[in-house]
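Asks: here you go, sequence then predicted model.
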Amino acid sequence: MGEKLMIIDTDCGIDDAQAIMLALAAPSVRVLGVTCCFGNTDVENVCQNVLRVLTVCQRTQIPVFRGSAGPLVGAVKPFQDHFGTDGLGDILEHRDLDIWKDQVQEEHAVNALIRLVNEHSGQVSLVALGPLTNLALAVRLDPTFPQKLKNLYIMGGNMEGKGNVTPSAEFNFIMDPESAYIVLEEYQCPTSIATWEFTCRNKLTWEFFDELVGQDSAPARFMKRVTSRCWAFSRDAGVGMKEAFFGPGFVPYDAYAMAACVDGSVVTGQQEYAVRVELLGELGRGFMALDPTNKLKKSHRVSVMTSCDLSRFKSMLMRSLQQP
């Protein structure tokens, strides 16, 4: 199997960190760059979080680019503390030091996306793990950008109207619904989506989580540390949206989309749909509507993941924390 070229667009929280580590551990993957976006925390924290992950994995040669600090329309919504206010559990010291800022590339993330894809036209897999603002801006600056991608993998949206922020919208999409709308209307490349319900339905046990972060390696110790005081990783956190719908368990949300990109065989079921993101309504804003009967008359369909080979997925997660 040949080398897979990848760009990761992220709002690096704990689940993004796990997904990035999964990509870095894949011998067939070459990460061309990591572009950063607001989401789990502000974009400055996101850049620092990515740099910390790359440092732990001894992959600091991968360039990191600062991108969108807010959505296309409206003010930045208050950041939630699902993964801590800094996205990595609020346990890391030495934030906001100049050394971190000096390691971020001067080129803007959107310009970097366009340049890197132009340099490797038709070869790049783009994995989007946060709000889709950088991707929406890229297609606005260069309308030919999507057709130069090999494929696009998104963690976000929903397929059953179950939301984790509002009653019907998933976090990444509700943080910037206009960008999600633009991407799913204008990116005509092969597109696969790991929705919120899909990830929760394929949740893992807390016993596996303990085994995962209990490995004797720097990445495993890092993940154990950043999850140690994060309420999202507490067995006693109470009943949230995920538990109410799907029961208790460990869900590394972004890692499902990353695993699908790294090894497509991890996805054992998917369905093709035309989709559209709702922009109006008190309850419906940010909701991703599926259109199986093609009432929207759209020519482009996306692959919505429905089932996962959990044994293979767990093996990929275990390997991701065994390096270096």
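Replies: Received, thanks. What you see is a predicted model; the values in this text were computed from it and never measured. Numbering: from 1, shown residues only.
Asks: for the rest of this, base every contact and every neighbour count on C-alpha atoms.
Replies: Noted.
Asks: tell me if Phe83 really is in a helix.
Replies: No - the assignment for Phe83, made by DSSP: H, G, I helix; E, B strand; the rest coil, is coil rather than a helix.
Asks: how much space separates it from Arg95?
Replies: 16 Å (C-alpha to C-alpha, to the nearest Å).
Asks: looking at the two, which has the bigger crowd around it?
Replies: When Phe83 and Arg95 are compared for neighbours, Phe83 comes out ahead with 23 against 13, by other C-alpha atoms under 10 Å.
Asks: tell me who's in contact with the residue nearest to that one when sequence neighbours are not counted.
Replies: The spatial neighbour of Phe83 that comes closest, neighbours along the chain excluded (C-alpha to C-alpha, 6 or more residues apart in numbering), is Gly89 at 5.4 Å. Going by C-alpha atoms under 8 Å, 6 or more residues apart in numbering, Gly89 touches 14, 83, 226-230.
Asks: distance from the chain centre to the top strand by length along the chain, please.
Replies: The longest strand of the chain (DSSP state E) is strand 267-277. Centroid separation for strand 267-277 versus its chain: 17 Å, with C-alpha atoms, centre = their mean, to the nearest Å.
Asks: does Val117 touch Asn111 like I think?
Replies: No - applying C-alpha atoms under 8 Å, one finds Val117 not in contact with Asn111, separated by 10.1 Å.
Asks: returning to what we had before: gap between the residue nearest to Phe83 and Thr227?
Replies: 6 Å.
Asks: shared neighbours, those two?
Replies: In contact with both Gly89 and Thr227: Ile14, using C-alpha under 8 Å, 6+ apart.
Asks: for the most centrally placed residue in the chain, which non-adjacent residue is closest in space?
Replies: Centroid-nearest residue in the chain: Leu129, 1.5 Å away (criterion: C-alpha atoms, centre = their mean). Setting aside the residues directly before and after it, Leu129 is nearest to Thr10 in space (C-alpha to C-alpha, 6+ apart), at 4.9 Å.
Asks: putting a second one here so we can go through both:
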Amino acid sequence: MSSEIKVTTPELVVVDTDPGTDDALALYMLLAADERKMVKLLAVTIVDGNTNADHGSRNALRVLKSVDRLEIPVYKGSPGPIILEPVPKDKSRVTHAGYHGEDGFGGAKFDKEPEMGLLQDETAVLALIKLAKEHKGKLNLLCLGPLTNVALAMKADPEFASNVKNVFIMGGNTAAVGNATSTAEFNFLHDPEAAHIVLASAQSHITLVPWETCQAHGLPYKWRTEDFGSAQTKQVELLNKIEAAVIEKSKNPTWIPCDSFITAAFIDPSIVKKLDVRHLTIELHGHRTRGQVVIDHLRECDDNVKVAKEIDLEKFKQLMYMAVDHPHCTI
């Protein structure tokens, strides 16, 4: 099946990310779209989430270096959520050794470390504010991790939200299905206050891919390993390396590259087959429900989010092939 995406002027985008394994794939997707002038990737900003901001910055540089795109600036951002709870003397903070491993890349071993001196001196929050001013009304934000950087930018600059064209977010849930707790998705739970600020402050519709949509569109591991993962390219080589341990220990019955779904929806909006437009906010205080998305079913507030409910998996696969220069790509 041939696939064609009609492009006029490339959409400008900054990706705010906490580079774990699915973030790496999403970055490759953006870089491939940038090369085809479908989008223009202006910068990568790093936030604490899947791993800490130091590991995340290193991972982003490693992805860029693998395809010789180190001209794209990387800015290190928030080292943690907006609110940190006090830690008793006899306990330490929870580490990041979750799904993506302590370093975000599954503990994979590399011969060389990226040059960390390539990181920009400016912080991610200041960079976001600056870029939104420079490209007022034209800059899209693609948010793949917790929303700490974006929320801080909104609080630091009253014009930031109105300067941004659109916000695309992977996070939250719409049916109280969680992957970090029974009721909360990881990105929103990691910094609920940030998610609350962004949903309340964004002055244009947000496009959201929630956890349930990702879960409903998981792909067979056989396709991931024997088809997608069989291409002999630099991108696939890195992805296979960092995902080896993650796939081995995964409890999901299918492969769910969450961040790639929202990235695909940004690059080609037609990939979303069904949208549900609602007002969303976040539960901050519930003992069992902190971080859960709350939907205004009574329609008492203005709609603020377009929720992607169904994804065209065939189009999605083509964007995945495009991301890694796979021979099956027809774009």
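Replies: Cool, got the structure. Not measured: the values here are computed from a predicted model.
Asks: what's the TM-score here?
Replies: The TM-score (TM-score structural alignment, normalised by the length of structure 1) is 0.92; 309 aligned residues with a C-alpha RMSD of 1.6 Å.
Asks: ok so, going back, looking at structure 2, which of the contacts of Gly89 of structure 1 hold up?
Replies: Retained contacts for the contacts of Gly89 of structure 1 in structure 2, judged by both residues aligned by TM-score structural alignment, their matches' C-alpha atoms under 8 Å, are 14, 83, 226-230.
Asks: which among those end up buried?
Replies: Buried members of those, counted by 16 or more other C-alpha atoms under 10 Å: 14, 83, 226-227, 229-230.
Asks: which of those residues fall in helices?
Replies: Among those, the members falling in helices (DSSP state H) are 14, 226.
Asks: from the buried ones among the kept ones among the contacts of Gly89 of structure 1, pick the one nearest Val302 of structure 1.
Replies: Val302 of structure 1 has its nearest neighbour among those in Ile14, at 26.8 Å by C-alpha to C-alpha.
Asks: so who does that closest one touch?
Replies: If you count contacts by C-alpha under 8 Å, 6+ apart, then Ile14 of structure 1 has 83, 87-89, 223, 226-227 around it.
Asks: just Leu64 of structure 2 next, same as before
Replies: Contacts of Leu64 of structure 2 (C-alpha under 8 Å, 6+ apart): 70, 72.
Asks: redo that, cut-off 10 Å
Replies: Residues in contact with Leu64 of structure 2 (C-alpha atoms under 10 Å, 6 or more residues apart in numbering) are 24, 27-28, 31, 44, 70-74, 114.
Asks: show me which pair in these is furthest apart.
Replies: Leu31 and Pro114 (18.1 Å).
Asks: which one's more surrounded, these two?
Replies: Counted by other C-alpha under 10 Å, Leu31 of structure 2 and Pro114 do not tie: Leu31 has more neighbours, with 24 against 18.
Asks: how much space separates the equivalent of the more buried one over in structure 1 from Asn134 of structure 1?
Replies: Residue pairing (TM-score structural alignment): Leu31 of structure 2 is matched to Leu24 of structure 1. Separation of Leu24 of structure 1 from Asn134 of structure 1 (C-alpha to C-alpha): 22 Å.
Asks: ok, Phe198 of structure 1 next?
Replies: Distance from Phe198 of structure 1 to Asn134 of structure 1, counting by C-alpha to C-alpha: 24 Å.
Asks: one step back: so what corresponds to the residue nearest to Phe83 of structure 1 in structure 2?
Replies: Taking TM-score structural alignment, Gly89 of structure 1 has Gly106 as its aligned residue in structure 2.
Asks: would you double-check that its match falls in a strand?
Replies: No - Gly106 of structure 2: not assigned to a strand; according to three-state DSSP it is coil.
Asks: strands along the stretch 1-150 of structure 1, start to end?
Replies: Assigned by DSSP state E, counting those that start in this stretch, the stretch 1-150 of structure 1 shows strands spanning 4-10, 29-36, 64-66, 124-128.
Asks: dump those to a markdown table, plus mean neighbour count and distance to Val104 of structure 1.
Replies: As requested, the strands of the stretch 1-150 of structure 1 are arranged in a markdown table below (neighbours: other C-alpha atoms under 10 Å; distance: least, C-alpha to C-alpha, whole Å):
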| stretch | mean neighbour count | distance to Val104 of structure 1 |
| --- | --- | --- |
| strand 4-10 | 24 | 14 |
| strand 29-36 | 22 | 10 |
| strand 64-66 | 25 | 5 |
| strand 124-128 | 25 | 19 |
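Asks: adding distance to Ile193 of structure 1, write these out as CSV.
Replies: Below are the strands of the stretch 1-150 of structure 1 laid out as CSV (distance: least, C-alpha to C-alpha, whole Å):
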stretch, distance to Ile193 of structure 1
strand 4-10, 14
strand 29-36, 19
strand 64-66, 24
strand 124-128, 10
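Asks: alignment lookup: Phe250 of structure 1 to structure 2.
Replies: Phe250 of structure 1 maps onto Trp255 in structure 2, by TM-score structural alignment.
Asks: for the residue lying closest to Pro252 of structure 1 once chain neighbours are set aside, grab the count of nearby residues.
Replies: Of all residues not flanking Pro252 of structure 1 in the chain, Asp15 sits nearest, at 5.2 Å (C-alpha to C-alpha, 6+ apart). By the measure other C-alpha under 10 Å, the count of residues near Asp15 of structure 1 is 21.
Asks: what's Asp15 of structure 1 aligned with over in structure 2?
Replies: With TM-score structural alignment as the criterion, Asp15 of structure 1 lines up with Asp22 in structure 2.
Asks: how about Asn40 of structure 1?
Replies: In structure 2, Asn40 of structure 1 lands on Asn50 (TM-score structural alignment).
Asks: spatially nearest residue to Gln120 of structure 2, not counting backbone neighbours?
Replies: Tyr75 (5.3 Å).
Asks: isn't Phe38 of structure 1 right up against Gln80?
Replies: No - contact criterion C-alpha atoms under 10 Å: Phe38 of structure 1 and Gln80 do not qualify, at 11.7 Å.
Asks: between those two, who's got more neighbours?
Replies: Phe38 (28 against 15).
Asks: pretty sure Leu219 of structure 2 is touching Ile311, no?
Replies: No - Leu219 of structure 2 lies out of contact with Ile311 (C-alpha under 10 Å); the separation is 11.9 Å.
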